[in-house]
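**Q** need coordinates for the below:
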Amino acid sequence: MSENDLAQNDGQRFDRLPATPADREVEGRASREEVVDWWQDRFAVPPETFEDVTFWEKGSGKIWAFSADLPSPVRVEGLGITLLRTRQEHWKPTTTGVKRFGRDATENVIDLEPGEAAAFATGHDQQLDRWDGDWGYLIAAHELAGEREPIGVGLYLHGELRSRVPKGYQEDLAVLE
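**A** Next up is the predicted model:
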């Protein structure tokens, strides 16, 4: 593989994210530092949460997290979990990423009542005027066995929480009142 091939984004391989923006060789590619900082800035997820995680890009802006180290690039179909979508105006966490790392979030998490959580998990949008935090992508969570459990990603705009739970993740939650 030539240097020129490695300096371009390729949707058929995983490339490890550069450590810092200064190490970037592919224009537009996020760095490890930027990904960790984004999770900390948006959701207050401590940087040490990602200490043993490597980050990879496959395709244009699809960031994956992997709990091991491999040489880069790697030509495989999947590597770890999808974490984040970049290369768009607003970065978007994935449902899988939120379910895995959202337990450590302390900001921009909306705690849903049982009926709200059930509606959200099945993909329904709902009016929720009580949120007084940032607009944009939030972690929707509910209480399960006395702990906060992330359900998925919501988009909060103009008093409405829009469920961004993909069809394959939608589920019926038992509502216990």
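**Q** when you work out contacts or count neighbours from here on, use the C-alpha atoms and nothing else.
**A** Will do.
**Q** skipping adjacent residues, who's closest to residue 8 in space?
**A** If the residues on either side of it in the chain are set aside, residue 8 comes closest to residue 26, at 5.6 Å by C-alpha to C-alpha, 6 or more residues apart in numbering.
**Q** how about this one, so we can line them up?
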Amino acid sequence: MADGNDGQRFDRLPATDAERTVDGRATREAVVDYFADRFGIPPETFDDYTFWEKGAGKIWIYRGEAPTALEIEAIGMTCLRTRQEHWKPTTDVVQRFGDHATECVIDLDREQARRFAAGEDQTLEWWDGDWGYLIAAHEIAGESEALGVGLYVHGELRSMVPKGRQRDLEP
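**A** This next block holds a predicted model:
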């Protein structure tokens, strides 16, 4: 296998392990399975999307087709970081597809959601689901809306909302 990651080029993810040509590159199958297994997002949710890697482990999602390899700045939106022990979904992908999730969604009340959006970590001992990356959500106008990615460990929910997107909302 080659080590063909190029930080200046987008390469389409191979469909399966058998089609992989770059060591360590995620596959489309693995990405779709991750969202299904971790968050309960149905695999068919991603039928119209292609997945791309730029650099090592920065996965992007794009609705549609494009030729591979692309030397452009961006295609679609960032989706997932895969070259670490635990894959990390991005705020963008969680806000876009989080309404399809049925697992690892932590529903926050108004004050908890306000603190989460502001980037604050908070003790939430009541969560009895999985540890790790979760989708933080809050009910708005009768619908659960994904706020972003949280990391839950040892009874604490850590907001992963990027600094530039954190907001101070009225209490």
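**Q** report the TM-score for the pair.
**A** Once the chains are laid over each other, their TM-score by TM-score structural alignment, normalised by the length of the second structure reads 0.97; 170 aligned residues with a C-alpha RMSD of 1.0 Å.
**Q** coming back round to it: aligned against the second structure, show me the partner of the residue nearest to residue 8 of the first structure.
**A** Using TM-score structural alignment, the partner of residue 26 of the first structure in the second structure is residue 22.
**Q** which ones are touching that match?
**A** 1-5 (C-alpha atoms under 8 Å, 6 or more residues apart in numbering).
**Q** can you tell me which of those stay in contact in the first structure?
**A** Retained in the first structure: 3-5, out of the contacts of residue 22 of the second structure (criterion both residues aligned by TM-score structural alignment, their matches' C-alpha atoms under 8 Å).
**Q** tabulate those residues (a markdown table), appending distance to residue 152 of the second structure and neighbour count.
**A** Formatted as a markdown table, those follow (distance: C-alpha to C-alpha, whole Å; neighbours: other C-alpha atoms under 10 Å):
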| residue | distance to residue 152 of the second structure | neighbour count |
| --- | --- | --- |
| 3 | 34 | 11 |
| 4 | 34 | 13 |
| 5 | 31 | 18 |
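**Q** what does the longest strand seen in the second structure contact?
**A** Secondary structure of the second structure read by DSSP state E shows that its longest strand is strand 143-153. Contacting residues not belonging to strand 143-153 of the second structure are listed as 89-92, 94-95, 98-99, 107, 113, 117, 131-139, 157-161 [C-alpha under 8 Å, 6+ apart].
**Q** what about 7 Å?
**A** 90-91, 94-95, 98-99, 131-139, 157-161 (C-alpha atoms under 7 Å, 6 or more residues apart in numbering).
**Q** narrow those to those in strands?
**A** 132-139, 157-159.
**Q** which among these end up buried?
**A** 132-138, 157-159 (16 or more other C-alpha atoms under 10 Å).
**Q** for residue 47 of the second structure, state which of these is nearest.
**A** Distances from residue 47 of the second structure to these, taken as C-alpha to C-alpha, are shortest for residue 135 (21.6 Å).
**Q** from what I can see that closest one touches residue 102, true?
**A** No - taking contacts as C-alpha atoms under 7 Å, residue 135 of the second structure lies outside contact range of residue 102: 9.9 Å.
**Q** got the residue ranges for the strands in the first structure?
**A** Along the first structure, counting by DSSP E, strands occupy 15-16, 54-57, 62-66, 81-85, 92-93, 109-111, 126-127, 136-144, 147-157, 160-163.
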